[in-house]
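Student: Sharing a model that was predicted from the sequence below.
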Amino acid sequence: MPDPRRATPRTDAVLADPALLAAAERLGPALVKDAARRAIEQCRQGRVEPGDVVTAALALLPTTATTVRPVVNATGVLVHTNLGRAPLSAAAVEALTEAAGTTDVELDLTTGRRGRRGRGALEALARAVPDAGAVHVVNNGAAALALVTLALAAGREVVVARGELVEIGDGFRIPELLESVGARLREVGTTNRVRLADYAAAVDGGDVAFVLKVHPSNFEVTGFTSSVPVEQLATLPVPVVADIGSGLLAPHPRLPQEPSASATLRAGATVVTASGDKLLGGPQCGLLLGQAELVEGLRRHPFARALRVDKLTLAALEATLTGPVPPVPAGLETDAAALLERARRIVAALGPDVGAEAVPSVAAVGGGGAPGVELASAAVAVDAGWAEPLRTGPTPVLGRAHRGRLLLDLLAVPPSQDDAVVAAVRAVAAGGA
């Protein structure tokens, strides 16, 4: 009998198939050629019939030309750093599509001359924080603080409380960031207590560029503690730079201890720095808000060019500020009873054989914001052993372990993803049966 593997088609013949030609137009020839070669190798091994090579190659193709995969965030962490922090609103996603082509990002269409870059986003930010004399946007929160420090304090001193020399994630630390752009740190107080007199003594007679107030976004110090609010720091004869971290633009009733940009500026801060991809709910960027002359100087600083945001970020930021409420702020307002009802509907859709249960749960803000704040939520509790297969399935679903079960918390899961959760759990339950 002749070996059927001798009928294995040639690579060029497979790539000439109309379905693979269409895939190459969408994904690029490199990905399609790789999938074709793998399918042909499977045919040589006898695992795929010669007539099914094209079908096998199509099955091996990724959905898009990127390795980044969308996941369902059922962890109960509203702003999850490892999952890209804030999910964008539908308006922001649409804005990204609009901005992907050629745009007027730096052109005045009326005059035909060069215009202010990202004017729409900057105007929207200025309207959102009217207490700011001027605003500027850079590529992330750390960059905002670095630009202020480089422009004002290179070769000079920055006064900061010891208890506010924080690590901001992935091993990066505020003091090292400040020193990397040429500032000299003048630490005051102790880990748990600092007084206005400590700042005043450091400022008196020193070459101090500014006093830095850092909100300890990702931890809490409790007990025998004291800190100095911006209102008191503003009485010192030097500027006050406040890094509020999370990007909350106005006070929020559910986050009473989280500083906002507007309240911090009213308290007397000269400049406020913050992130745009946390509680604001927008794309990754750094916000600079404050005294008009100073912020304008930061915008014109030579290093500002290295921190410039692209047109996609500007478009998404503007839509976040002007469009409907983004997912993160909406999540803060979500009613726990409504989440529990959704959880019950998901459990009903799964059926009794799965062993799922709708339970109340406690979620967190995350993303280095509002440590210690508990958000009432609800979850679908399933077998703890399903964590890995759910995480590695066609549609990754990430939950959290709690008391011997896996909780699929719904606070950060939009209702549009409920069917995907049901399908993923059903598939895992069927595979383990």
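Tutor: Good, I have the coordinates.

Student: drop to CA atoms for contacts and neighbour counts, all remaining ones
Tutor: Noted.

Student: which residues in the stretch 201-350 of the chain form helices?
Tutor: With helices called from DSSP state H, counting those that start in this stretch, the stretch 201-350 of the chain shows them at 230-233, 261-266, 292-300, 311-322, 327-333, 336-350.

Student: ok, structure two:
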Amino acid sequence: MDDDNAAGPADPRRRIPRTDALLAHPRVAAAVASLGRSVVLGLIRAAQDRARSGDIAPEAVETELLASLESSRASSLTPVLNATGVVVHTNLGRAPLSPAAQRALADAAGYTDLEFDLVSGARARRGAAARAALLAACPAAEDALVVNNGAAALMLATTALARDAGVAISRGEFVEIGAGFRLSDLIESTGVRLVEVGTTNRTHLEDYERVLGEVAAVLSVHRSNFRIEGFTADADLRELADLCHARDVPLIVDLGSGLLAPEPALPKEPDAASVLAAGADVVIASGDKLLGGPQAGILLGRAEALATLARHPMARAVRADKLTLAALEATLTAGDPPVQQALHTDPQDLRERTETVAYEARSAAMDHAGRVAMVAVLVVEHAGRVGGGGGTGVDLPGWAIALPEAAAAPLRTGTPAVVTRVHEGRCLVDLRCVPQDQDGALADAIGRVLADLSAGRA
């Protein structure tokens, strides 16, 4: 029997609002549309149960429910402020999308003309606009293809072009990235045979030349997340391309980080335009790294090679969806995305902004604590990082707010969630990747933590 029905006439539980009455509230009804009925019903029951147990008054159920709805989201992913100074932070979702790309996602969420020509009423080529945007951004490419991520692009290129004869790769380019993922394992998982050439530190043109008769393609992988220094040698890319073309063997170059054109801030980072000009047949890049867009695998290159990839059965299994295509097109056509802005942040502007947030955080701490917080707040020099396997070893000069290490956890679990860098016993708050319109929220979050630390509550 329900507790409410078992309660006597004077029992306060009889005053707990009924479920159907709460569902009829306009804000609750709107939440059903956005969060789903099952989620809302769970929040209703939670509020009612708190009233039944005496935690809140029955009259507070509606207020409790509305507050819960306000903080609930349809997705369990929690938005965070990236205050680490790492621009392309893999653990935080890599590149944040530009406002234009976010609007494009919303526009593409419903029915779209993804493969439909509105003028003729006939079927059209999928992703034509994103392809055109890529070719405009990288005129050196004759054609382009978009798949769901960089690993899929590499898998498709090596499978479609290497066939059963195998692909040659330098031993110095056997890259392992995060979570133990090895590119060589990915390639071999499709049945493509790897033919290793050279040594870990030195690979010459003649090493490739010796195996071209037994392979169907040559793969060059950018060592994006590590460097080999000292007694080293690599085959010149233009010479390697000439050798491959003389033997009618396609050259695939995996850039990894995703630059389409030279980037002055990262002079040693390879880019698609330069690599294609050097003679590569297919270039692979990621969409959610230095390009600053959604997760995607981008393939650029000669029309004949790209047509081979597009016709391969695997292309269907790894193709990009409408949301990716929409966000990628907007990223390419609507100005500098946040990743590019973060790379080019002026250190002096960043210092002034950091000092302002530090001052406002101290003021917020006084407001929250009712007295001056005794915890030290310093502005210190701090070098940001590119991240995502790009710009290895490149420092991005900047500044950060230095707090006690104990501030990291409460900032990370607060609202908004602020992810910082913990280094040498300090919690460093770097504003490079924090949207400027969030400075006030960040200062208030720091102020609350400072107040709690001063009072011994954190």
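Tutor: Thanks, I have the structure now. In this text, all values refer to a predicted model and were calculated from it rather than measured experimentally.

Student: Need the TM-score between these chains.
Tutor: Scored against TM-score structural alignment, normalised by the length of the first structure, the superposed chains reach a TM-score of 0.96; 431 aligned residues with a CA RMSD of 1.6 Å.

Student: just to revisit the earlier point, point out the most buried one among the helices of the stretch 201-350 of the first structure.
Tutor: Mean neighbours per residue, mean count of other CA atoms under 10 Å, is largest over those for helix 311-322, with a mean of 24.

Student: Tell me which of the helices of the stretch 201-350 of the first structure sits nearest to Ala30 of the first structure.
Tutor: Checking the helices of the stretch 201-350 of the first structure against Ala30 of the first structure by CA to CA gives helix 311-322 as the closest, at 26.2 Å.

Student: ok, and what's touching the closest one?
Tutor: Helix 311-322 of the first structure is contacted by residues 88-89, 91-93, 95-96, 99-100, 105, 118, 120-122, 124-125, 128, 276, 280-285, 326 when judged by CA atoms under 8 Å, 6 or more residues apart in numbering.

Student: what do you get for stretch 366-381 of the second structure?
Tutor: Residues contacting stretch 366-381 of the second structure (CA under 8 Å, 6+ apart): 354-355, 358, 362, 365, 397-404, 447-448, 450-455.

Student: Could you list which of these belong to strands?
Tutor: Mapping these onto strands (DSSP state E) picks out 399-404.

Student: Pull out the buried members of the contacts of stretch 366-381 of the second structure.
Tutor: 354-355, 358, 362, 365, 397-404, 447-448, 450-454 (16 or more other CA atoms under 10 Å).

Student: Helix, strand, or coil at the spatially most central residue of the second structure?
Tutor: The structure's the second structure has its C-alpha centroid closest to Arg94; by CA atoms, centre = their mean the separation is 2.3 Å. Following DSSP: H, G, I helix; E, B strand; the rest coil, Arg94 of the second structure is assigned to coil.

Student: just how off-centre is stretch 164-184 of the first structure within its chain?
Tutor: 20 Å (CA atoms, centre = their mean, to the nearest Å).

Student: equivalent range in the second structure for that stretch?
Tutor: Mapped onto the second structure using TM-score structural alignment, stretch 164-184 of the first structure spans residues 173-193.

Student: Tell me how many other residues crowd the counterpart of Arg38 of the first structure in the second structure.
Tutor: Aligned by TM-score structural alignment, Arg38 of the first structure pairs with Ala46 of the second structure. Using other CA atoms under 10 Å, the number of residues around Ala46 of the second structure comes to 16.

Student: Quick check: which element contains Ala46 of the second structure?
Tutor: Ala46 of the second structure is part of helix 37-52 when elements are defined by DSSP states H and E.

Student: average gap between that helix and the first structure?
Tutor: With mean CA distance after the TM-score superposition for the first structure, helix 37-52 of the second structure departs from the first structure by a mean of 1.1 Å once superposed.

Student: so stretch 79-95 of the first structure matches what in the second structure?
Tutor: Going by TM-score structural alignment: stretch 79-95 of the first structure matches residues 88-104.

Student: Let me fix that, I meant to ask about stretch 391-407 of the first structure.
Tutor: Taking TM-score structural alignment, stretch 391-407 of the first structure hits residues 412-428 over in the second structure.
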